[in-house]
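Asker: task: produce atomic coordinates for the following.
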Amino acid sequence: MSETSYDVKIWNIETRRGKTKTSYRVVWFVAGQRFDEKLDTHAHAESVRSDLVAAARRGEAFHCTRGLPVSMLRNEADMPFFAFACKYIDMKWPRAAAKSRAGNADALASALPAMLKTTRGMPDDKVLRRALTGWAFNMKRRDDAKPPEIEDALKWVASNTLPTSRLSDLAKLREVLDQISLKLDGKQAAAKTVGRKRAVIHNMLEYADELKLVTANRLSEVKWTAPKTVRAIDKRVVINPSQARKLLTAVGAQKVDTAPRRSSGPMLKAFFAVMYYAALRPEEAAMLSKPDLQLPERGWGELLLSETAPIAGAAWTDSGGRRDRRQLKQRGRGEVRTVPSPPPLTAILHAHLAEHGVAADGRLFRSLVGGDLAESTIARVWDNARRAVLTEAEYASPLGRRPYDLRHACVSTWLAGGVPSTQCAEWAGHSVAVLHQIYAKVIAGLESAAHQRIEEALGWTEGMDEDQ
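Answerer: Sure, this is the predicted structure:
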């Protein structure tokens, strides 16, 4: 099929009146393919349409995938996708969190095979993926020395990707979506992973549209069904208060990991406790400092949270550390979230301070040598506690399998205790809508208790007549 066509039909301007704003749409067809451009004023729309009509009258060919006359095509439209992907990474990098940087690189590396001109001479899939995520799509490492196979892979991909303008083609966009839905082994990726990658592709297309490399971001036009994402928690993961107390005791009782090393267990009892009693995320607990504690000798206190440190990997952080220290999720720098500390947690935190003190910078939780907590250490200590406390069947089940499940248990306890969902959402650090999605099954299970409270408020008992 030719890339250009003289089969062009240009429609009259469409006027679309919204509740608050009227827009104008220029619509035209090239070789039967519809193109349109939405504009804010009729004068602007008329100007665009006039340019298209003039080009058609001059006998100019129109590009079949971009929809524009050849004279309007900018040189940048021929920018290879690999070059554009690197440009997009560079645009996002300065303001992106470390995990977002890694996520952007992963999404573009997943999409790139759909934008190859050929597979002739193509490097091994794993080598190509490593070259893209480890160097090309990482601003920190792009100019670093590379192994020979990585150098060769990057030279090959730089010469063998299609023009970015091909992303104006719905069929090509479908290929990209199909590609990001697969893992390296060809199996279907998890729904949450696909959703995250699709969001990156959408944002990338917005940038391509901004640079006039595509006619428009047409991703929403693709009739493509994404895998279903399950956001509600599995109630089987939620531990009860008795199990929580036993598990925390088991964490504190761990004496030896691998002789002759000391165990991190005793120091991490309070780490897991702040997740269970105050719903902290693991990355928030990692940054909890002594000045954040507003605790009486006993009873109810408060935790004042302002920092988080998710694990992203040293290659993606500005500091070169594995944890990316930054403000709380979806909050501005310096913004504080206040969370209550119930009496059991207050006691555990006082015991932690008395026995283990704090790091040089005031952090409560650190490695045995004072550094950042490693994800592997947290997982190992928690697994040891589960193995010690739970039955064989419980250990094999999802019950409290991840430390993050302690946060779920906390929020579930708040809801079961009658705390309003707005307050639960504020303490947990997300919106009420997200709370209702994640804890939908828990909230549904509380209906009978809610019914009983309503009956008590109405003064109604079984057997009463309607007019009583």
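Asker: going forward, measure contacts between C-alpha atoms and count neighbours the same way
Answerer: Will do.
Asker: residues in contact with the closest residue to Asn384 other than its chain neighbours?
Answerer: With sequence-adjacent residues excluded and distances taken as Cα to Cα, 6 or more residues apart in numbering, Asn384 is closest to Val251, at 7.7 Å. By Cα atoms under 8 Å, 6 or more residues apart in numbering, Val251 lies in contact with Gly265, Pro266, Leu268, Lys269, Val381, Trp382, Asn384, Ala385.
Asker: quick check, the fifth one in a strand?
Answerer: No - secondary structure assignment places Val381 outside any strand; it is helix (DSSP: H, G, I helix; E, B strand; the rest coil).
Asker: need the contact list for it.
Answerer: By Cα under 8 Å, 6+ apart, the contact list for Val381 reads Val251, Gln254, Ser264, Gly265.
Asker: could you also give me the structure for this next sequence, so I can compare it with the first?
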Amino acid sequence: MITSYDVKFWEIRRNETSKTPSYVVRWKVGGRQKSKTLRTKALAESFLSDLRQAAKRGEAFDVETGLPLSMLHAKSARTVFEFARAYIDMKWPHAAAKSRDSMSDALSTILPALTKDRSGRPDAETLRAALRKYALLPTGRRPETPSEMARAIRWLEGASLDLADLGETKGVRLALDALALRLDGKAAAPNTITCKRAVLHAVLEYAVELEELAANPLHKVRWKPPKTTETVDPRVVVNPRQAQELLTMVTYVGGRGRGRRLMALFACMYYAALRPAEAVGLRLQDCHLPAEGWGRLTIDVSRPEVNTQWTDSGDAHEERGLKHRGRADVRPVPIPPELVTILRRHIEEYGTGEDGRVFRSERGGVIASTAYTEVWQDARILALTPTQVASPLARRPYDLRHAAVSLWLNVGVPAPDVAERAGHGVDVLLRVYAKCLDGHKEIANRRISEALTM
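Answerer: Next comes the predicted model:
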């Protein structure tokens, strides 16, 4: 095999020689021109994106076929299991840690179902552990495999259905039925099913791109996932008095002043509607904190928490850009004097880290979600009545963000401004917070009544 790193790409163009709409991807490898025609523009764009990503990460391309080695690996796969591992190898370098975790989680649910009836099948927990911890990591990142896990992987290799079997409806139904259940056999949550189905769809689309399947078989199956809940439950939203009481009680809990150290973190979630991962990543250079009046936070970094096996750095909090934004995008958030004062006091008392981070653990590290969640639960017990503690009210620190956005909408801040501050699209904002808009029905009823009596 002759390989080359000399790769050039052209823009996608419509295939003018065919009456049926199709699109041509053109590129050059080692001076030899290559092209591939796909039925839809979406497929063509996805295929070109995969080629570009392979070139960007420095992958060698086969001169004969014009394909990067990761794609050749996938095309040589004969079973679903082999193809899934090749898909992981291809996607891993340019996927976020959370996305890697989601891919592994979904495929660990689906792959055991796409197997033949073969003796020696390991139990469900062993198969899942073998996939999550070993088999579905990229080739260069797999740890030494214990004998029990190695036996489970060998069983999967031998029992896996042929990739061609996924072209039939019954094969896809096996996968769909599997992702609808938890490991204990109970129904999975609707949002979980939706996320796992999205991974399955992406894997099948990749098989179509490589012409291993004629079409995505999911499109032929009449299978409706359970409806997901996108709207925020208004029962979780605290009012300003409750929020202030919770922030005060935070300072009284946690050993060695841990709650006091975290109060400003929670305040950022309430007064600025920051996501927890954004608050954890806040740096001094992001803060404009005048002595009087309103200040501003300029958010461009998020530190989502995930198991270290999914990150490149080996840290549990990999630095990322903003959610649903480009890496260079920023989000300015005006903050009221109350939060300005809280942040100025926090910085004066605790300083900042070497990298400018405003919030640090006692040892200087990134604050773990388990640490601030534990403090939050203790504060709820002090700040709320027993009935409220048993209710969904402010059950998670994230609910402070929901309270902030709900407050802004209910006091009449225009939706585009709220969306900009919260980092949402306007359509998503109004859909997600539709049930948290208090008083609007009464206003509408009054206006309708007035119109009817004119």
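Asker: where does the TM-score land?
Answerer: Once superposed, the chains reach a TM-score of 0.81 (TM-score structural alignment, normalised by the length of the second structure), with 391 aligned residues with a Cα RMSD of 2.4 Å.
Asker: for the contacts of Val251 of the first structure, which one is nearest Val53 of the first structure?
Answerer: Comparing these against Val53 of the first structure with Cα to Cα places Trp382 closest, at 68.9 Å.
Asker: thought that closest one was touching Pro403?
Answerer: Yes - using Cα atoms under 8 Å, Trp382 of the first structure is in contact with Pro403, at 6.8 Å.
Asker: picking up where we left off before, show me the two of the contacts of Val381 of the first structure that sit farthest apart.
Answerer: Most distant of the contacts of Val381 of the first structure, by Cα to Cα, are Val251 and Ser264, 8.9 Å apart.
Asker: residue boundaries of the strands in the stretch 251-400 of the first structure?
Answerer: Using DSSP state E, counting those that start in this stretch, the strands of the stretch 251-400 of the first structure run over 293-294, 301-305, 307-308, 326-327, 337-341.
Asker: from the contacts of Val381 of the first structure, which land in helices?
Answerer: Residues of the contacts of Val381 of the first structure located in helices (DSSP state H): Val251, Gly265.
Asker: output the contacts of Val381 of the first structure as a markdown table; include the columns distance to Ala360 of the first structure.
Answerer: Converted to a markdown table, the contacts of Val381 of the first structure look like this (distance: Cα to Cα, whole Å):
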| residue | distance to Ala360 of the first structure |
| --- | --- |
| Val251 | 24 |
| Gln254 | 25 |
| Ser264 | 18 |
| Gly265 | 20 |
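Asker: is Ala216 of the first structure in a helix, a strand, or coil?
Answerer: Assigned with three-state DSSP, Ala216 of the first structure falls in the coil class.
Asker: in this structure it contacts Tyr207, no?
Answerer: No - the criterion here is Cα under 8 Å, and Ala216 of the first structure misses it with Tyr207 at 10.0 Å.
Asker: determine the longest strand present in the first structure.
Answerer: For the first structure, the longest strand by residue count, based on DSSP state E, is strand 22-30.
Asker: which residues in the stretch 1-150 of the first structure form helices?
Answerer: Counting by DSSP state H, counting those that start in this stretch, the stretch 1-150 of the first structure has these helices, from start to end: 42-57, 81-92, 98-111, 125-131, 148-158.
Asker: just tell me which of those ends up closest to Glu466 of the first structure.
Answerer: Glu466 of the first structure lies closest to helix 98-111 among the helices of the stretch 1-150 of the first structure, at 58.8 Å (Cα to Cα).
Asker: what span of the second structure lines up against that closest one?
Answerer: Using TM-score structural alignment, helix 98-111 of the first structure corresponds to residues 97-110 of the second structure.
Asker: with the first structure superposed, average distance for that stretch?
Answerer: Comparison of stretch 97-110 of the second structure with the first structure after fitting gives an average deviation of 0.5 Å (mean Cα distance after the TM-score superposition for the first structure).
Asker: which residues touch the counterpart of Pro304 of the second structure in the first structure?
Answerer: Correspondence of Pro304 of the second structure to the first structure, assessed by TM-score structural alignment: Pro310. Residues in contact with Pro310 of the first structure (Cα under 8 Å, 6+ apart) are Lys99, Pro282, Glu283, Glu284, Arg323, Asp324, Arg325.
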